[in-house]
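Student: model the following, please.
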Amino acid sequence: MSVPVRTKRSSASSDSPHGLALLRDPLLNKGTAFTEAERDALGLRGFLPAHVLSMKDQVERVLTNLRSLPTDLEKYIALNSLHDRNEALFFRVVCDNIDEIQPLIYTPTVGLACQRFGLIFQRPRGMFISANDRGRIAELLANWPYPAKLIVVTDGERILGLGDLGAHGMGIPVGKLSLYSACAGIRPEYCLPVMLDVGTNNEDFLNDPYYIGLRQKRLSGVAYDELVDEFITAARGTFPGVLIQFEDFANHSAFRLLHKYRDKINVFNDDIQGTAAVALAGLFSALRVSGGKLADQKVLFLGAGEAATGIADLVVSAMMAEGVSEAEALRRTWLVDSRGLVVKNRAGVTDHKLRYAHDHAPIGDFLTAIETLRPTAIIGVAAAGGAFTPEVLQAMARINDRPIVFALSNPTSKAECSAEEAYRHTGGRALFACGSPYDPVKLDGKTFVPRQGNNSYIFPGVGLGAIASGSRLVTDEMFMAAAHTLAYLVNDADIQQGSLYPALPRIREVSAHIAVAVAEVAYRRGLATTPAPNDLMAFVQSQMYDPHY
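Tutor: Have a look, this model is predicted:
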């Protein structure tokens, strides 16, 4: 008979909750699974119905109820409510049914949930820190009752492909951290979602009676930077060694903040670095089919923001690792933004695009860029729904025997093309990856199984490796190691059915291998602060939370 004792930063009280207080604590609650002896010992008699259910019974009941709900948003709300009541059961449901549940707790459903967040908000999860809290952020963080080792923070300005959702963007850190626990076994009590509420420029929300955030225009300039810096300083002071992940910041903030902090403290930006690693892994997998080296490819991006330049930077580094010069690698990497091909003689090219602004005549549209540059791979990360038109896909198939087509934008409404469109318009020859989930596609007697180039293949393992090793920094070398590891874990059966990523139910295995690769970099580069274990895989696996009673 045992009930897990919550680990607190404060030892003010060592008494475990009893009675109703215990049932209302999601970290400790087992609901109807409390045994007869536990009910006597913990003051639960009378609060629970008589029959004791096993966790397996509880999981089956949750799934039965969940599958009866008519919409994905209602399923999201139901799962969120379960998370608030019983974390062990929530994560058991997620871990054992990851294919079914991940699209409900993260992309694509989380996008709609964020848009409706003010209407569906039930119970706080994480911390809301507003511009009005300047000067006392450390005091706010001290209210958090757990020893946070991982923070995911957003300011809500660029949520998925949906734009400025302000404080409603809190759904993203919450969902992301759920995946850290489910996919890599980082203990839920170590995970802290944070919303930096600096206002919103979304007029609909400013006029929405149910909007939960500050009713003011966004903070900017020096005042914004000072707020972020105060948060970073307070977080590191309150939770020594904490890993901080920037999430869904707009381009103008994302690049600047990453460059400001990345060489000083333990931070990374998943939209830039995690997206890059998962896309690079997909390219490595695709080349197992099409042949050739990465350094021989020409990659054309639709999009020139965080995701595009993050992927491009890692692709260039990987090409250079194959022996080509930086100049040659750059010549094989091109961007198209809303104004057309990014070229040197175009006015107003922003800093993060300059590296990929080549000497070339202007080209105004993506299809013409394909016909002119003749890329072997196109990667869509512009949230431009339907931009990979039949003509685009047919052109790629005409130029390449096995065209590489990655439509990575999400949610589904922002996808550049569907899996069915990619296969149909290339005669089944596309090497396809997507940002949102699609069902298998049957074409000309063959079944293709597309898989998401989802960051959840990368960031949970990176976070686990960094935390397990106590790494002082998260480096690009770690993301390169993660990409190679993910590609290595794609087996021949995956490749034969058109899958460029492993099956999602293998995600905890994948995360463990990536964590080992990341930790190896930390130890090799002198960044680790924990002693190197004799068996790194066994050590990593011992750190992984397994949800059970």
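
Student: make it CA atoms for all contacts and neighbour counts henceforth
Tutor: Will do.

Student: could you check how far residue 311 is from residue 229?
Tutor: Separation of residue 311 from residue 229 (CA to CA, to the nearest Å): 27 Å.

Student: out of these two, which sits in the busier spot?
Tutor: Legend: neighbour count by other CA atoms under 10 Å for residue 311 and residue 229, higher for residue 311 (24 against 14).

Student: assumed the more buried one was part of a helix.
Tutor: Yes - judged by DSSP: H, G, I helix; E, B strand; the rest coil, residue 311 forms part of a helix.

Student: and residue 196, what element?
Tutor: Element membership for residue 196 (DSSP states H and E) is strand 191-197.

Student: list the contacts of the next helix or strand after that strand.
Tutor: Sequence order places helix 203-206 as the next helix or strand after strand 191-197, per DSSP H and E. Here helix 203-206 makes contact (CA atoms under 8 Å, 6 or more residues apart in numbering) with 165, 200, 211, 215-216.

Student: okay if I get those as a markdown table plus distance to residue 315?
Tutor: What follows is these, written out as a markdown table (distance: CA to CA, whole Å):
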| residue | distance to residue 315 |
| --- | --- |
| 165 | 31 |
| 200 | 34 |
| 211 | 40 |
| 215 | 41 |
| 216 | 40 |
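
Student: which of these fall within helices?
Tutor: Among the contacts of helix 203-206, no member falls in helices (criterion: DSSP state H).

Student: if we can go back for a sec, report all helices and strands that the strand holding residue 196 contacts.
Tutor: For strand 191-197, the packing partners by 3 or more CA pairs under 8 Å, 6 or more residues apart in numbering; DSSP states H and E come out as strand 127-130, strand 150-154, helix 171-184.

Student: ok, the closest residue to residue 267 other than its chain neighbours - contacts?
Tutor: Distance criterion CA to CA, 6 or more residues apart in numbering; nearest residue to residue 267, sequence neighbours excluded, is residue 244 at 4.7 Å. For residue 244, the contacting residues are 150-153, 266-268, by CA under 8 Å, 6+ apart.

Student: of those, which pair is most distant in space?
Tutor: By the measure CA to CA, 153 and 266 form the most distant pair in these, at 13.4 Å.

Student: looking at these two now, which is surrounded by more residues?
Tutor: Taking neighbours as other CA under 10 Å, residue 153 and residue 266 compare with residue 153 leading, 27 against 22.

Student: another sequence for comparison is provided below:
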Amino acid sequence: MHNIRQYQLPLQRYMAMMDLQEGNERLFYKLLIDNVEELLPIVYTPTVGEACQKYGSIFSRPQGLYISLKEKGKILEVLKNWPERSIQVIVVTDGERILGLGDLGCQGMGIPVGKLSLYTALGGVRPSACLPITLDVGTNNEELLNDEFYIGLRQRRVTGQEYADFLHEFMAAVKQNYGEKVLIQFEDFANHNAFDLLARYGTTHLVFNDDIQGTASVVLAGLVAALKLVGGTLAEHTYLFLGAGEAGTGIAELIALEMSRQTKTPIDECRKKIWLVDSKGLIVSTRKESLQHFKKPWAHEHEHVGNLLDAVNAIKPTVLIGTSGKGQTFTQEVVEAISSFNEMPIILALSNPTSQAECTAEQAYTWSKGRAVFATGSPFDPVEYNGKTHVPGQANNAYIFPGFGLGV
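Tutor: Below you'll find the predicted structure:
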């Protein structure tokens, strides 16, 4: 720990930890378990985001298993090359939507590696039972395609039937090689694929999507805890989301399910308490025709509202949740508006890494005059406001998936 603390930059600490994981796995986990608060931001969000962006240039030894399009027809053989036989959990990505950073292609490997180290450090799953996989189906990131250090295929992403066939071969091979009981965690797939994969393989494989389901569980837990401070039941609050992708719609659906369970009301009724804003404004019924299928349940009766500030003023939410992947979108006007009609507004700026957070802890507490109940996806330091220290919560999936995986 003394040596790791000598490094000034988080990325240098990350590289030191990865070297340690390769060279002395037992010591790596001993350090991580004993210093979890200090090292979690290094091996996981936010530093892992920067590591993925620079993965090609900090690459020393490959971690995890890469399966590329060139190996179509031979995926089972590739899986058999992995030295460990009894795998219990696989975290797989195709790198198309890494955190809030977008398409990082093959360099998204940092995420499955980081997630699985938490299965061990926080869930106690044997490291040898964990398998990080990146499916290399190309990248649409021009910068990476032109980067001499990019480690993946230099081609545009394949889509449609070719993509579906490749994924299908992978899912079949995993089951054939590791049996019915291997848990597959889908990680950082783009929206259009994530929902399809979950629907397609939910009945045939043991699968979950951490971005849709893990995030939802953690945020619901956060809301249940926040209500102890703010008062009221889930159904008595009004929710407004910025961002209507996997995380946003996943959280919204779980809140509605729990509301329905508590009040014995049909879920369609409960959904009406929850509003979503996407890049085109508030999701309302007049837009239904043009919406992607996962947004349709959230299209309620309301006139068109073009931006977040107007939506806050129109809907008057008690809870504001950011899952947009866009930094600094909870502006001073937005936070002041929600604070003007709530004694204690619940504000969750969930996008990762820190650079993509909708607002910082300091902004949330300052603009709400210290009244916000606030949590973020990446860690923020405590903030002093008017002589009182506010400690922001961290609504991060690390609280869910290691224990969930262990339970499964």
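
Student: find the nearest non-adjacent residue to the equivalent of residue 295 of structure 2 over in structure 1, please.
Tutor: Structural correspondence for residue 295 of structure 2 with respect to structure 1 (TM-score structural alignment): residue 353. Spatial nearest neighbour of residue 353 of structure 1, excluding adjacent residues (CA to CA, 6+ apart): residue 304 at 6.7 Å.

Student: in a helix, that neighbour, correct?
Tutor: No - with three-state DSSP as the criterion, residue 304 of structure 1 is located in coil rather than a helix.

Student: next one: the residue in structure 2 that it lines up against from residue 347 of structure 2, what distance?
Tutor: In structure 2, residue 304 of structure 1 lines up with residue 244, judged by TM-score structural alignment. Residue 244 of structure 2 sits 17 Å away from residue 347 of structure 2, going by CA to CA.

Student: make sure residue 4 of structure 2 is actually in contact with residue 15.
Tutor: No - contact criterion CA atoms under 8 Å: residue 4 of structure 2 and residue 15 do not qualify, at 9.8 Å.

Student: quick check: the equivalent of residue 330 of structure 2 over in structure 1 vs residue 379 of structure 1, distance?
Tutor: In structure 1, the residue matched to residue 330 of structure 2 (TM-score structural alignment) is residue 388. Residue 388 of structure 1 sits 10 Å away from residue 379 of structure 1, going by CA to CA.

Student: list residues touching both of the two?
Tutor: Each of residue 407 lies in contact with both residue 388 of structure 1 and residue 379 under the rule CA under 8 Å, 6+ apart.

Student: picking up where we left off before, what residues are up against the match of residue 295 of structure 2?
Tutor: Neighbour list for residue 353 of structure 1: 304-305, 309, 342 [criterion: CA under 8 Å, 6+ apart].

Student: looking at this, it is in a helix?
Tutor: Yes - assessed by three-state DSSP, residue 353 of structure 1 belongs to a helix.

Student: let me have the helices and strands packed on strand 191-197 of structure 1 in TSV, extended by distance to residue 283 of structure 1.
Tutor: Converted to TSV, these look like this (distance: least, CA to CA, whole Å):
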stretch	distance to residue 283 of structure 1
strand 127-130	38
strand 150-154	27
helix 171-184	23
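
Student: figure out which of those is closest to residue 435 of structure 1.
Tutor: Nearest to residue 435 of structure 1, of all these, is helix 171-184, at 15.2 Å by CA to CA.

Student: ok so, going back, how about the strand holding residue 196 of structure 1, aligned to which bit of structure 2?
Tutor: Under TM-score structural alignment, the match for strand 191-197 of structure 1 in structure 2 covers residues 130-136.

Student: for stretch 429-442 of structure 1, same thing?
Tutor: The aligned range for stretch 429-442 of structure 1 in structure 2 is 371-384, by TM-score structural alignment.

Student: which stretches in the stretch 101-250 of structure 2 count as strands?
Tutor: 130-136, 183-186, 206-209, 239-242 (DSSP state E, counting those that start in this stretch).

Student: distance of the residue nearest the centre of structure 1 from residue 218 of structure 1?
Tutor: The residue lying closest to the centre of structure 1 (CA atoms, centre = their mean) is residue 455, at 4.6 Å. Separation of residue 455 of structure 1 from residue 218 of structure 1 (CA to CA): 28 Å.

Student: ok, residue 428 of structure 1 next?
Tutor: For residue 428 of structure 1, the distance to residue 218 of structure 1 (CA to CA) stands at 47 Å.

Student: quick one: which of these two has more around it?
Tutor: residue 428 (23 against 19).

Student: you'd agree that one is in a strand?
Tutor: No - with three-state DSSP as the criterion, residue 428 of structure 1 is located in coil rather than a strand.

Student: could I get the buried residue list for stretch 234-243 of structure 2?
Tutor: Under the neighbour-count criterion of 16 or more other CA atoms under 10 Å, stretch 234-243 of structure 2 has 234-235, 238-243 buried.

Student: and these, which two are the farthest apart?
Tutor: Farthest pair in the buried residues of stretch 234-243 of structure 2, by CA to CA: 235 and 243, 21.2 Å.

Student: picking that back up, nearest to residue 202 of structure 2, of the buried residues of stretch 234-243 of structure 2?
Tutor: Using CA to CA, those come closest to residue 202 of structure 2 at residue 243, 24.6 Å.

Student: thought the closest one was touching residue 329?
Tutor: No - using CA under 8 Å, residue 243 of structure 2 is not in contact with residue 329; the gap is 10.5 Å.

Student: for residue 15 of structure 2, helix, strand, or coil?
Tutor: helix.

Student: what's the closest non-adjacent residue to it?
Tutor: Among residues not flanking residue 15 of structure 2 along the chain, residue 58 sits closest, at 7.5 Å (CA to CA, 6+ apart).

Student: what lines up with that neighbour in structure 1?
Tutor: For residue 58 of structure 2, the residue aligned by TM-score structural alignment is residue 120.

Student: next one: residue 278 of structure 2
Tutor: Residue pairing (TM-score structural alignment): residue 278 of structure 2 is matched to residue 337 of structure 1.

Student: can you verify my assumption that that match contacts residue 304?
Tutor: Yes - contact criterion CA under 8 Å: residue 337 of structure 1 and residue 304 qualify, at 5.5 Å.

Student: which one's more surrounded, those two?
Tutor: residue 304 (25 against 18).
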